[in-house]
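[1] Provided below for reference: sequence and predicted model.
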Amino acid sequence: MAKAPKLNSQPQIVTANHLASGDVVYLSAARSWTREIGEAAIAPNAEAAAPLLAFAEAEAKRNVVVAPYLIPVDASVSPPQPVQFRERIRARGPTTVGPTMVGSTMVGSTMVDSIPAGATAAGWTIRAA
């Protein structure tokens, strides 16, 4: 079995959670925080991303963001896509709905009450229970 490439050698971006809102945010090239992964500053590898991470850690000390860290991304696509499954979930938004939406499902940005068996939404196949 072939070994996976080392994640540190892949392109990297800085992610964190915004302290006030809890939203997933990314550090932009302008050294501001954005909710859009496509606006994130991309470093060619973890070593080159060290100054970005240092800035983000200073922002954490100023209580702007919480727990900044580097994530590897596939920069050959636009917007860049996280390599790790957990980070792909974070980039796409919450996986749960609020208590006022119980019984409904979000498909893209549309709330629907039911999804027909076999339908697809955002690349996922929905199967009847």
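    Nice, I can see it.
[2] Please make it C-alpha for all contacts and neighbour counts, starting now.
    Will do.
[3] Show me the longest helix that occurs in this structure.
    If you go by DSSP state H, the chain has its longest helix at helix 50-61.
[4] That one - contacts with which helices or strands?
    Applying 3 or more Cα pairs under 8 Å, 6 or more residues apart in numbering; DSSP states H and E, one finds that helix 50-61 contacts strand 12-18, strand 65-74.
[5] Put this next to the first one:
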Amino acid sequence: MPKDGDKTGMPKERPIGAKEAKKQRSGKCKARDDDASLNEDLKNYIAIQATTKQRHEEYLKTKKRISSDKVEAARLGRETALVKAYQKLISMDTKEMTEEMRAEHVIGLKIIRGKLDDNTN
């Protein structure tokens, strides 16, 4: 019967030594190319990163679209206020106004009309 083997005659596999175990713990040993779980983890990480990047780009596009929609809504709000002011000035009765008040009224109408024309262009 062999000295270092079991009953089948095969030699026993010896545990790794203290120095070899220390090298493996500290990461100084050669990396194993056959570590499939590491490759799978790396592939999963890369896939997750790509998905995250795509979602972030979609988020930025949506944020930009919302921002431009808000700017457009604010512009339309200002234009609506100008139209209301213009309609109010146009419908005013100028019979009882003095010449000076009529001149200011006409100037105000011209200014608002100019702003409305600038907004539509």
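    Good, I have the coordinates. This one's a predicted model, so the numbers in the text were calculated from it and none came from an experiment.
[6] Can you give me the TM-score here?
    Remark: TM-score between the superposed chains equals 0.20 [TM-score structural alignment, normalised by the length of the second structure]; 46 aligned residues with a Cα RMSD of 5.1 Å.
[7] follow-up on the earlier one: winner for burial among the helices and strands packed on helix 50-61 of the first structure?
    Highest mean neighbour count among these (mean count of other Cα atoms under 10 Å): strand 12-18, with a mean of 25.
[8] for the helix or strand hosting E87 of the first structure, which positions count as buried?
    Element membership for E87 of the first structure, per DSSP states H and E: helix 85-92. Of the residues in helix 85-92 of the first structure, 87, 91 count as buried by neighbour count, 16 or more other Cα atoms under 10 Å.
[9] what angle do that helix and strand 65-74 make?
    Orientation check (axes from the mean of the first three to the mean of the last three Cα atoms, to 10 degrees): helix 85-92 of the first structure against strand 65-74 gives 110 degrees.
[10] The next helix or strand after helix 85-92 of the first structure packs against which elements?
    Counting by DSSP H and E, the element after helix 85-92 of the first structure in chain order, helix or strand, is strand 105-107. Counting contacts by 3+ Cα pairs under 8 Å, 6+ apart, strand 105-107 of the first structure is packed against strand 110-112.
[11] other SSEs contacting the helix or strand just after the strand it packs on?
    Toward the C-terminal end, the helix or strand that comes next after strand 110-112 of the first structure (DSSP H and E) is strand 120-121. Contact here means 3+ Cα pairs under 8 Å, 6+ apart; on that basis strand 120-121 of the first structure packs against no helix or strand.
[12] any idea which helix or strand comes after strand 120-121 of the first structure?
    Following strand 120-121 of the first structure in sequence, per DSSP H and E, is strand 124-125.
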